[in-house]
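Engineer: kindly return the folded structure for what I paste below:
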Amino acid sequence: MTAGAPGTRGQLAGRASAGLATMTAVTVLLYVIEIVNMATFGLLSRMFGIRPRDVGSLPDILTSPLVHDSTSWAHLLANTLPLFVFGLLAFLAGLRQFLTAVALSWVASGIGVWLFGGSVFGHPGITVGASGVIFGLFGFLLVRGFFNRSWWQILLAAVLFAAYGSVLLGILPTVGRGISWQAHLFGLAGGVIAAVMLRPRGRTAS
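Structural biologist: As a prediction, this is how the structure comes out:
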């Protein structure tokens, strides 16, 4: 009955190792991009950030999460820890689940910003940053445990909610100026959709 346990532990250890390597590489990439963006006085933000309702900016949905505010390190620093932690935890579920959660969060967040970002009056601003993906991973992790009926995943969801639940305030239109609640809200929705899509379809008796 316990023959599969070592294999399961080995699989989890392998995922943890791959997840650490992946999120470390992502973090390094984001900091390299930020250095270039600051050195060029925000050129990357202007080139690859989302300009809401600008048809020419649709491809920027795929690039804007990689770029952060060029005026200071605060934006990227604030995103680094939650992105690393949530990304690693999502990776523990498997590469397919990780990629699905990231992809849906990424695209949903970008579409939400493109459609509803900025102000409908006057020229909308440019939106950059990975916070939409962070919200998506957060939503994915919260919902996944309940679908899997896994006590440790439900416990993890409770810990995440206790530690980071206040970030949900970021989906409200009243959130502070310069923060895209649209990216947060639609990213969260993308993560929840990923959890629904990847939910177990049925369990066989063991």
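
Engineer: from now on I want contacts and neighbour counts done on CA atoms only, so please keep to that.
Structural biologist: Fine.

Engineer: quick check: the nearest residue to residue 157 once chain neighbours are set aside vs residue 56, distance?
Structural biologist: The shortest distance from residue 157 to any residue other than its chain neighbours is 4.6 Å, reached at residue 142 (Cα to Cα, 6 or more residues apart in numbering). According to Cα to Cα, to the nearest Å, residue 142 and residue 56 sit 35 Å apart.

Engineer: repeat that for residue 177.
Structural biologist: According to Cα to Cα, residue 177 and residue 56 sit 25 Å apart.

Engineer: also residue 96?
Structural biologist: Noted for residue 96: a distance of 31 Å to residue 56, by Cα to Cα.

Engineer: kindly report the same for residue 74.
Structural biologist: 29 Å.

Engineer: quick one more, to check against the first:
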Amino acid sequence: MLIVIWAVEVVNLLTGYALNGILGLRPRSLGGLDGILFMPVLHGSLGHAAANTVPLIILGSLLAVSAQKVVLTASVAIVGLGGLGVWLLGSSAIHIGASGLIFGWFGFLLARGIVEKRLAPLMVTVGVALAYGAMIWGVLPGQSGVSWESHFFGAAAGVLAAFFLRTENPTR
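Structural biologist: Reported below is the predicted structural model:
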């Protein structure tokens, strides 16, 4: 994922960020529907892409290690449902960036331990809450130029994915 993000970032940089206008998510616009898929790989600057890189590595690695069987399905659900939420209800701007996916992974990892009621996922939930708990404030409006809608709908999609992709506990 990071290779794709950084390859797109280089092309985007060389084209004056033209890809954002072409492939970014534009709410309630038929032409902006493809942005649901492309939004996570588009960024507004080198700094924007760099800021998303570390949480992608950390949360993505935690997800890959702790939820191997559902990591791909959860990620697709987060991008699809989170993006659809932004497309339906987001502000009339071009929405770009991987933060919706990051917040989705965050929501998934937080909810999974609670939903599954098993020790390993619960330990991941506690670790994520301690390390990244302040992220929760990013789902609220407030910072100009930041798509809080992507954060909100990504996190909500992650919680839904944790619920629907839960592993059945054989002791129940």
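
Engineer: drop the TM-score for these two in here.
Structural biologist: Comparison of the two superposed chains (TM-score structural alignment, normalised by the length of structure 2) gives a TM-score of 0.92, and 172 aligned residues with a Cα RMSD of 1.6 Å.

Engineer: before we move on, the earlier item: when residue 142 and residue 56 of structure 1 are compared, which one has more neighbours?
Structural biologist: Under the neighbour definition other Cα atoms under 10 Å, residue 142 of structure 1 and residue 56 were set side by side, and residue 142 has more, 23 against 10.

Engineer: who's in contact with the alignment partner in structure 2 of that one?
Structural biologist: Under the alignment by TM-score structural alignment, residue 142 of structure 1 pairs with residue 110 in structure 2. Neighbour list for residue 110 of structure 2: 124, 125, 126, 128, 129, 159 [criterion: Cα atoms under 8 Å, 6 or more residues apart in numbering].

Engineer: among the residues you listed, who's most crowded?
Structural biologist: In terms of neighbours by other Cα under 10 Å, those top out with residue 159 at 25 neighbours.

Engineer: that residue sits in which helix or strand?
Structural biologist: Following DSSP states H and E, one finds residue 159 of structure 2 within helix 148-164.

Engineer: residues contacting the residue nearest to the spatial centre of structure 1?
Structural biologist: The C-alpha lying nearest the average C-alpha coordinate of structure 1 belongs to residue 133 (Cα atoms, centre = their mean; 2.0 Å). Contacts here follow Cα under 8 Å, 6+ apart; on that basis residue 133 of structure 1 touches 65, 83, 102, 105, 106, 109, 184, 187, 188.

Engineer: what is the nearest of those residues to residue 39 of structure 1?
Structural biologist: Nearest to residue 39 of structure 1, judged by Cα to Cα, of the contacts of residue 133 of structure 1 is residue 65 at 18.6 Å.

Engineer: how many neighbours does the closest one have?
Structural biologist: Using other Cα under 10 Å, residue 65 of structure 1 has 25 neighbouring residues.

Engineer: trace it over to structure 2, please.
Structural biologist: Applying TM-score structural alignment, one finds that residue 65 of structure 1 aligns to residue 40 in structure 2.

Engineer: would you mind measuring from its match to residue 140 of structure 2?
Structural biologist: Using Cα to Cα, one obtains 19 Å as the distance from residue 40 of structure 2 to residue 140 of structure 2.

Engineer: hey, which helix is longest across structure 1?
Structural biologist: Once structure 1 is assigned using DSSP state H, the helix that runs over the most residues is helix 4-39.

Engineer: still on that earlier bit, and the contacts of residue 110 of structure 2 as TSV, adding secondary structure and distance to residue 25 of structure 2?
Structural biologist: Shown next, in TSV, are those (DSSP: H, G, I helix; E, B strand; the rest coil; distance: Cα to Cα, whole Å):
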residue	secondary structure	distance to residue 25 of structure 2
124	helix	32
125	helix	30
126	helix	33
128	helix	28
129	helix	29
159	helix	22
